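> With the input below, show me the fold.
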Amino acid sequence: MILPYDGPSYFIIIAVLFLPIIIGLLRGKRYLIYQNLVTVLFLFLTFGGKSWHQGVSIIVYIIWQWALVYGYFHYRQKKNATNIFVGAVILAIIPLAIVKIAPLASGHNSIIGFLGVSYLTFKSVQMVMEIRDGLIKEFHPMMFLQFLLFFPTISSGPIDRYRRFEKDFNQPAYGEAYIPLLSKAIWMIMLGSVYKFIIAHYIGTFAVPYTEGLALGTKGFSVSLLLYMYSYSMYLFFDFAGYSLFAVGTSYLLGIETPVNFNKPFISPNLKEFWNRWHMSLSFWFRDYVFMRLVFTLMKKKVFKSRITVSNIGYLALFLLMGIWHGLTWYYIVYGLFHGVAMCINDAWLRYKKKHKNLPSNWATNALAIFITFNTVCFSFLIFSGILDKMFR
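Sure, this is the predicted structure:
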């Protein structure tokens, strides 16, 4: 078993196995049979070997999700009952729920768990919801498998959309049109190497453990804890942004323009914009398939009279769910609630600014906004890190 993008050997394998695919795209052809064989090999390397149960788990999981989506699509062609739709969503989520709940219930990880189960579940739920909305008019069983098992993004995203993926897969950039994509891919992989293997490596190896040791020694709020907060936040960004660059760059090599995941999030002047720049594919997934649907349902059923109240309830539910998704521990849940409350405050401030257009707006106020947003986010990552659990245990 090898972890995706975990070291030079993984990229050597990519360079060797991707060469025929790259040559084919430059010549105007997609060698689909060969590419599928490469996919199977990478899946075996990722889920086989020592963790044989992961291989079994993913096979059973794929059969489950494929049958579910296939069955719901054919049902949706004739009927559109809400209870069947809700049931299909629940059935798609059940494997992930078992994986998340099992450690809390039994003290052991679930035997059905495997690397990337969350991101595959997001894809399956997305399919059910878009079939329900009538956005997916045709269901191609093999294309759904290609989408679900697209190995560059299988472990941690970015989360692509089925219709966008299908378009790229069926109409890839060929010949001269592929060259700019190839250049971007190489650049992203190089930049990702700097992020993950140099910056994140040294911060994670030296700064984070050192500042954590100092912080735990003080047993309270201190400069050491502040330094840990910043070092951990930088590690989190460069490690995950580096991984995402690898995933997107590798996708580009295959002619698939997977959406980017990070866009300079630490220059955001408010929290809403931060979530439009940080782990964007996950943020947009939760926005489109959780927040918007919840808000629409609450407004349609007139549960609350105020749109502001509906929006605030939506934010709290959304970020609480995101916190629970990370894990059923108090600090993940508090992390989610913290962001939910912060988003409500952020929205109130934006509404206030909209009403009071005479408020000062210049480089100094923008710099202050960025500073406040940056420190708010870093404090949330301090909660997320779990160090407070160690300090006050």
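> contacts, neighbours, all on C-alpha from now
Noted.
> quick one: the helices in the stretch 1-150 of the chain?
8-26, 32-47, 52-76, 82-106, 117-132, 141-148 (DSSP state H, counting those that start in this stretch).
> I meant to write the stretch 251-393 of the chain there.
271-275, 280-286, 292-300, 307-326, 330-355, 363-385, 387-391.
> Now for the closest residue to residue 273 other than its chain neighbours: which residues touch it?
Among residues not flanking residue 273 along the chain, residue 265 sits closest, at 8.0 Å (Cα to Cα, 6 or more residues apart in numbering). Applying Cα atoms under 8 Å, 6 or more residues apart in numbering, we find residue 265 in contact with 273, 274, 275, 276, 277, 278.
> compare with the first, here's sequence two:
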Amino acid sequence: MNFNFINLQPYGNPHYFIYLMIGLIPIILGLYHGHRFKIYECIFSVVFLFLVFDADKWQQGVSLIIYLLIELVITYCYLYYRKKGKNKTWVFYLAVFLSIVPLIMVKVQTAFPKAKIPGVLAFLGISYITFKTVQVIMEIRDGAIKEVNLGTYLRFLLFFPTFSSGPIDRYRRFAKECDIAPKRDQYVNDLGLATRYLFQGFLYKFVLGWFFGTYWLPRISRMALIAGTANGGLKLSWWLLAYMYCYSMYLFFDFAGYSLFAVSISYFMGIHTPMNFNKPFLSQNIKEFWNRWHMTLSFWFRDYIYMRFTFFAMKKKLFKNPVRLSQVAYLLLFLVMGFWHGLTWYYIVYGLFHAIAIIINDYWIRYKKKHKDKLPSNKFTKCLSIFVTFNVVCFSFLIFSGFLSQLWFGWM
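Now for the predicted structure:
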């Protein structure tokens, strides 16, 4: 059967939800009556995963299967190794490195398409499934995970509502819910939340996201490029400012809409996938912003890169000054995040920008603590903090958008 007449990219088209809700009916009825049809859920997830691969890109499905086999072998080999009571650091590093090699190859191939790297396992969702695998390997090493059920692990990795763009769940949290049906009262409440998140997602992605991203952004972009080509300095500045704010709103509503859809469908399936956004533009500083923006990714990077590097550096006594240690950890964290987005200068600069912003913010927080009696703290200063943070974030999104590159090449 040919499904190409409709865009079946996850949450990319309102028609997608018609098929999705039809497929969810048996799951909803089962959970309402206290039964979880695990086999049907697995079939349902696999079908929707493979439907998003275009007919002429069937190799994505093959790549997914090969990738899963590789990750399963790595995970279970390391689990077997740990069960023997062994805990060599180099074995752990090797397991983590091998698990992220396919993702690294995909990123390099994307950045340098002419390189034609053989054996690249490229498919939609490879980043998020890699994050889940690395998380499990790291928690096996810590002893937090002592057993990995094959069926539960596969369902965790292939949980289709969050497969393409998150949120990133944790294995231990997911495992507690995936085999049992919630109580009816709890599930009825979940259905109410799922419906609310679904309609909020429609508002965000298909109304506000469309307005900022499809209707308004191309017009602003065109006017900014015209002003840039004509060397209209002040006029370009205003159009560039408009682009910065418009793109930031588009990025938020589009991504938050996707995340709300993922959480909504998860709730319909009786799984409490964590929320990904919490009013990020009301943050009073850049650190608070990262505790509100793409939270599951932020917390993943915090727990598995920042904290682990910090503990490693403290154990090896690499830094005498804890402030310097945190600064280096921030630089590492956001550089990795920048490279993860892509091997392009503006993604890397975006990461460095946020690292520097957080380092400056830490200096400011320490300064405030020393001079708290001299510095005012009221509604005005709170609003000013929100305003400054919002503009810092929006400027970082302007870098992230790559639009500055377009302007530069327009001038050349």
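> Just the TM-score for the two chains, thanks.
The TM-score (TM-score structural alignment, normalised by the length of structure 1) is 0.98; 393 aligned residues with a Cα RMSD of 1.3 Å.
> hmm, back to that, just the buried ones from the contacts of residue 265 of structure 1, in PyMOL syntax?
Here is the PyMOL command that selects the buried residues among those (16 or more other Cα atoms under 10 Å):
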select buried, resi 274+275+276+277+278
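> Closest one of the contacts of residue 265 of structure 1 to residue 250 of structure 1?
Nearest to residue 250 of structure 1, judged by Cα to Cα, of these is residue 278 at 20.1 Å.
> Not counting its neighbours along the chain, what's nearest the residue mapped onto residue 194 of structure 1 from structure 2?
When structure 2 is aligned by TM-score structural alignment, residue 194 of structure 1 is paired with residue 203. The shortest distance from residue 203 of structure 2 to any non-neighbouring residue, by Cα to Cα, 6+ apart, is to residue 257 (7.7 Å).
> Name the helix or strand for that neighbour, please.
Assessed by DSSP states H and E, residue 257 of structure 2 sits inside helix 233-268.
> same for that helix, what does it pack against?
Counting contacts by 3 or more Cα pairs under 8 Å, 6 or more residues apart in numbering; DSSP states H and E, helix 233-268 of structure 2 packs against helix 14-32, helix 184-202, helix 217-229, helix 379-401.
> right, so of those helices, which gets closest to residue 360 of structure 2?
Of all those, helix 379-401 comes closest under Cα to Cα, at 12.0 Å.
> Onto which residues of structure 1 does the closest one map?
The aligned range for helix 379-401 of structure 2 in structure 1 is 363-385, by TM-score structural alignment.
> That stretch: average distance to aligned residues in structure 2?
Aligned to structure 2 and superposed, stretch 363-385 of structure 1 gives a mean residue distance of 0.3 Å (mean Cα distance after the TM-score superposition for structure 1).
> Now do that stretch: distance to the chain's middle.
With Cα atoms, centre = their mean, to the nearest Å as the basis, stretch 363-385 of structure 1 stands 21 Å off its chain's centre.
> buried ones in it?
By neighbour count with 16+ other Cα under 10 Å, stretch 363-385 of structure 1 contains the buried residues 366, 369-374, 376-385.
> repeat for stretch 336-345 of structure 1
Quick answer for stretch 336-345 of structure 1 (16+ other Cα under 10 Å): 336, 337, 338, 339, 340, 341, 342, 343, 344.
> how near is residue 215 of structure 1 to residue 225 of structure 1?
Going from residue 215 of structure 1 to residue 225 of structure 1 by Cα to Cα, to the nearest Å gives 5 Å.
> give the contact list for residue 44 of structure 1.
Taking Cα under 8 Å, 6+ apart, one finds 1, 55 in contact with residue 44 of structure 1.
> distance of the aligned residue in structure 2 for it from residue 258 of structure 2?
Per TM-score structural alignment, the equivalent position to residue 44 of structure 1 in structure 2 is residue 50. Distance of residue 50 of structure 2 to residue 258 of structure 2, given as Cα to Cα: 19 Å.
> One more: residue 21 of structure 2?
16 Å.
> What about residue 347 of structure 1, how many residues nearby?
Counted with other Cα atoms under 10 Å, the neighbours of residue 347 of structure 1 add up to 18.
> Excluding sequence neighbours, find me the nearest residue to the residue nearest to the spatial centre of structure 2.
Central residue of structure 2 (Cα atoms, centre = their mean): residue 297, 4.8 Å from the mean position. Spatially, and ignoring its direct neighbours in sequence, residue 297 of structure 2 is nearest to residue 168 (6.5 Å; Cα to Cα, 6+ apart).
> Give me the aligned partner of the one you found over in structure 1.
In structure 1, residue 168 of structure 2 lands on residue 159 (TM-score structural alignment).
> wait, doesn't that match sit right on residue 153?
Yes: judged on Cα atoms under 8 Å, residue 159 of structure 1 makes contact with residue 153 at a distance of 7.4 Å.
> which residues sit in contact with residue 239 of structure 1?
Contact analysis of residue 239 of structure 1 by Cα under 8 Å, 6+ apart lists 195, 196, 200, 201.
> Quick one: residues contacting the last one.
In this case it means residue 201 of structure 1. Contacts of residue 201 of structure 1 by Cα under 8 Å, 6+ apart are 235, 239.
> Where does it fall, secondary structure wise?
Here residue 201 of structure 1, judged by DSSP H and E, is contained in helix 201-202.
> Which of the buried residues of stretch 336-345 of structure 1 sits closest to residue 92 of structure 1?
Relative to residue 92 of structure 1, and with distances defined as Cα to Cα, the nearest of the buried residues of stretch 336-345 of structure 1 is residue 336, at 23.0 Å.
> Against residue 358 of structure 2, how distant is the aligned partner of the closest one in structure 2?
Under the alignment (TM-score structural alignment), residue 336 of structure 1 pairs with residue 351 in structure 2. Distance of residue 351 of structure 2 to residue 358 of structure 2, computed by Cα to Cα: 11 Å.
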